[in-house]
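**Q** Fold the following for me, if possible:
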Amino acid sequence: MDVYIPSETGEFLAFCAALVTVAIGLFFLFAPGLAFRAMGLALREGRRGGYAEARSTLGGFPLGLGLAAIFLAQPMVYLALGAAFALAAFGRILSMMSDSANTALNWALLLVQLALAALPLAYVFGFT
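**A** From the prediction side, this is the model:
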């Protein structure tokens, strides 16, 4: 299977969002402890299940979605990638408003999620 690297600017930006998604997935899949520390989160002592959650939901899911977008290079897969990040950003906004989670880290991660949503969605809807 060949990896198609787009030459069109809009599709290349969507492709780059998929690459970042793969990197995030790999980080959580293979270094969940470091990823949790980088986000300022900690697991309770004696509860190792958090690592399984990080590796599966926070690692495997974005890794699979990002790889699908890279290898399939189809607009509908980019739409799924952008919609997933847009809803993740909505969840973060909701948490910032409802859970007193209005921190600098949450603002930075919100900007990352909005960018990772905007790049593939802009391509799919013809804005780039």
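
**Q** contacts and neighbour counts: CA atoms only from here.
**A** Noted.

**Q** Arg92 against Leu105, yeah?
**A** No: the criterion here is CA atoms under 8 Å, and Arg92 misses it with Leu105 at 11.1 Å.

**Q** here's the other one to compare against:
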Amino acid sequence: MQGTKPQTLAYALTDSPIGLAAWISEKFQAWSDGDIRTTFSFDALLIEISIYWFSGTLDSSLRLYKESRKRPMHFKANERVLPPLGLAHFARELPLPPRSWVERVYDVRRWTEMPKGGHFAAMERPELLAEDIRAYFRPFRTR
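**A** Predicted structure coming up:
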């Protein structure tokens, strides 16, 4: 739905706070690595739902999926992204292209396959994410 008919979904979810809560809760359950009742606090879920409800930004957050499908990233031969890349891929996140493909375009300095976590890794496994970010930046520090 998000990638094909985001506006239809947005109309339905911005019309009902209960519908929005059900949709977001279902995504947290499906896209995380664990039971929603033990992985996230009730307050954390209510905050996420409230952000979309009170800011009225659900529709723009859904459109991203369709726009990304319409215009996927393409690189020309020998085109490179110059800033170095660090990637933390969590176990239950969407699949990625193989590292060898990513390295054709990006300067991969760190690639971590995380043992746990999903789409909401910053909330699910903050300690794993924080340590990986620290490890990525450590070599860039100057004394």
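
**Q** Let me know the TM-score between chain one and chain two.
**A** The TM-score (TM-score structural alignment, normalised by the length of the first structure) is 0.30; 70 aligned residues with a CA RMSD of 4.8 Å.

**Q** More neighbours: Arg92 and Leu105 of the first structure, which one.
**A** Arg92 (20 against 13; other CA atoms under 10 Å).

**Q** check contacts around that one.
**A** Asn106, Leu110 (CA atoms under 8 Å, 6 or more residues apart in numbering).

**Q** so how far is Asn106 of the first structure from it?
**A** Using CA to CA, to the nearest Å, Arg92 of the first structure is found at 7 Å from Asn106 of the first structure.

**Q** Check Ile24 of the first structure too.
**A** With CA to CA as the criterion, Ile24 of the first structure and Asn106 of the first structure are 16 Å apart.

**Q** cool, Leu19 of the first structure as well?
**A** In this structure, Leu19 of the first structure and Asn106 of the first structure are separated by 22 Å, where distance is defined by CA to CA.

**Q** Neighbours of Leu65 of the first structure, how many?
**A** Leu65 of the first structure has 19 neighbours, counted by other CA under 10 Å.

**Q** for it, what are its contacts?
**A** Taking CA under 8 Å, 6+ apart as the criterion, Leu65 of the first structure is in contact with Ala18, Thr21, Val22, Leu81.

**Q** Thought Ala115 was touching the last one, still the case?
**A** No: with contacts defined as CA under 8 Å, Leu81 of the first structure does not count as touching Ala115, sitting 11.7 Å away.

**Q** and the two? which has more neighbours close in?
**A** In terms of neighbours (other CA under 10 Å), Leu81 is the more surrounded of Leu81 of the first structure and Ala115; the figures are 26 against 17.

**Q** Now the helix or strand hosting that one: buried residues?
**A** Here Leu81 of the first structure is covered by helix 75-98, with elements defined by DSSP states H and E. For helix 75-98 of the first structure, a neighbour-count test (16 or more other CA atoms under 10 Å) marks 75, 77-86, 88-89, 92-93, 96 as buried.
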